[in-house]
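>>> Structural data only, the sequence is not supplied:
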């Protein structure tokens, strides 16, 4: 895997996504992101590493537009502006990220064997939690009553 760090665009496949988005017309970028997320959210079988890497990058771009999200700060990410993404992409990104860290993910398996595997998983979870925050334990107890 051509990976140099744990960030969403810190691998060859994701860097290519950034380049592809920069080369695409503004009106095509949302459908490109949607296609990447759909492919990862509903894998036919095992989620292959390149599809998972693309999904993490696409999800990071969706997260960047969330009020609680952080901008994508990578020289390998797209430099051209993204269109305003529709709200339904947030749930699609959550579903894709869930698959990325699942037992069916080749990328999760590869990172599971890496020294920074736990940090990578935390980074992916952090992205997911911006879009679908976990219920704090206090509030969870209130729902059980």
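Sure, I can see it. Note that the coordinates shown come from a computational prediction; the quantities given were computed from them, not determined experimentally. Numbers count the residues shown, from 1 in each chain.

>>> When you work out contacts or count neighbours from here on, use the C-alpha atoms and nothing else.
Will do.

>>> Tell me which residues touch residue 89, please.
34, 62 (CA atoms under 8 Å, 6 or more residues apart in numbering).

>>> looking at this, it is in a strand?
No: per DSSP: H, G, I helix; E, B strand; the rest coil, residue 89 lies outside any strand segment and is helix.

>>> can you tell me how far it sits from residue 67?
Using CA to CA, to the nearest Å, residue 89 is found at 14 Å from residue 67.

>>> same thing with residue 21?
22 Å.

>>> which one of these two has more residues nearby?
residue 21 (22 against 9; other CA atoms under 10 Å).

>>> which helices and strands does the helix or strand the more buried one falls within pack with?
Using DSSP states H and E, residue 21 maps to helix 12-23. The contact analysis (3 or more CA pairs under 8 Å, 6 or more residues apart in numbering; DSSP states H and E) places helix 12-23 against helix 49-64.

>>> Show residues contacting the helix it packs on.
8-9, 11, 13-14, 17, 33, 36-37, 39-40, 69-72, 85, 89-90, 93-94, 96-97, 100, 105-107, 124, 127, 130-131.

>>> hold the first one in mind and look at this next one:
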């Protein structure tokens, strides 16, 4: 896999995924994103690097539409507009990211062998946090006992 940075579209596989998304009919783009996420989640044994990279890219597209999400600004991302994704893709994207960083994931293993591995894992954690933000904690009790 040709990789030049830790971003979700900064590798050959994700750039190809973006090209495939651009080539899909507008009404099929959600299905392309959903398929990449489902494939990662449903892989029971070893998750190969290409499927992991596509899942991270797909999750980044979903996260970009969430509050606090960052738009995809790299020239390697999709050029064509993506549809507004339904809310159920958020939880699917979280599950896919969890699978990508879990054991038996080639992409995680490859990153863990590099000096940029911790930064890559942190970027995946940031995507996950946008997709499934922690509820705000109240500092003051609502009532006194």
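Structure's in. What do you need? Just so it is clear, the model here is predicted, and its values are computed rather than measured.

>>> just to revisit the earlier point, name only those of the contacts of helix 49-64 of structure 1 that count as buried.
8-9, 11, 13-14, 17, 33, 36-37, 39-40, 69, 72, 85, 89-90, 93-94, 96-97, 100, 105-107, 124, 127, 130-131 (16 or more other CA atoms under 10 Å).

>>> In helices, which of those residues appear?
13-14, 17, 33, 36-37, 39-40, 89-90, 93-94, 96-97, 100, 106-107, 124, 127, 130-131 (DSSP state H).

>>> Relative to residue 100 of structure 2, how far out is residue 40 of structure 2?
Counting by CA to CA, the gap from residue 40 of structure 2 to residue 100 of structure 2 is 7 Å.

>>> swap that for residue 64 of structure 2, sorry
19 Å.

>>> And for residue 84 of structure 2?
When residue 84 of structure 2 is compared with residue 100 of structure 2 (using CA to CA), they lie 24 Å apart.

>>> cool, and residue 77 of structure 2?
20 Å.

>>> Relative to structure 1, which residues correspond to stretch 104-111 of structure 2?
Aligned by TM-score structural alignment, stretch 104-111 of structure 2 falls on residues 104-111 of structure 1.

>>> Mind listing residues that contact that stretch?
With CA under 8 Å, 6+ apart as the criterion, stretch 104-111 of structure 1 contacts 45-50, 52-53, 99-103, 117-118, 120-121.

>>> rewinding a little: need the overlap of contacts for residue 40 and residue 100 of structure 2.
47, 52, 55.

>>> one step back: could you turn the buried ones of the contacts of stretch 104-111 of structure 1 into a PyMOL selection?
This is how PyMOL selects the buried members of the contacts of stretch 104-111 of structure 1, with burial counted by 16+ other CA under 10 Å:
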select buried, resi 47+48+49+50+52+53+99+100+101+117+120+121
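
>>> Return the distance of residue 108 of structure 1 relative to residue 73 of structure 1.
Taking CA to CA, one finds residue 108 of structure 1 at 23 Å from residue 73 of structure 1.

>>> neighbour count winner among those two?
residue 108 (22 against 13).
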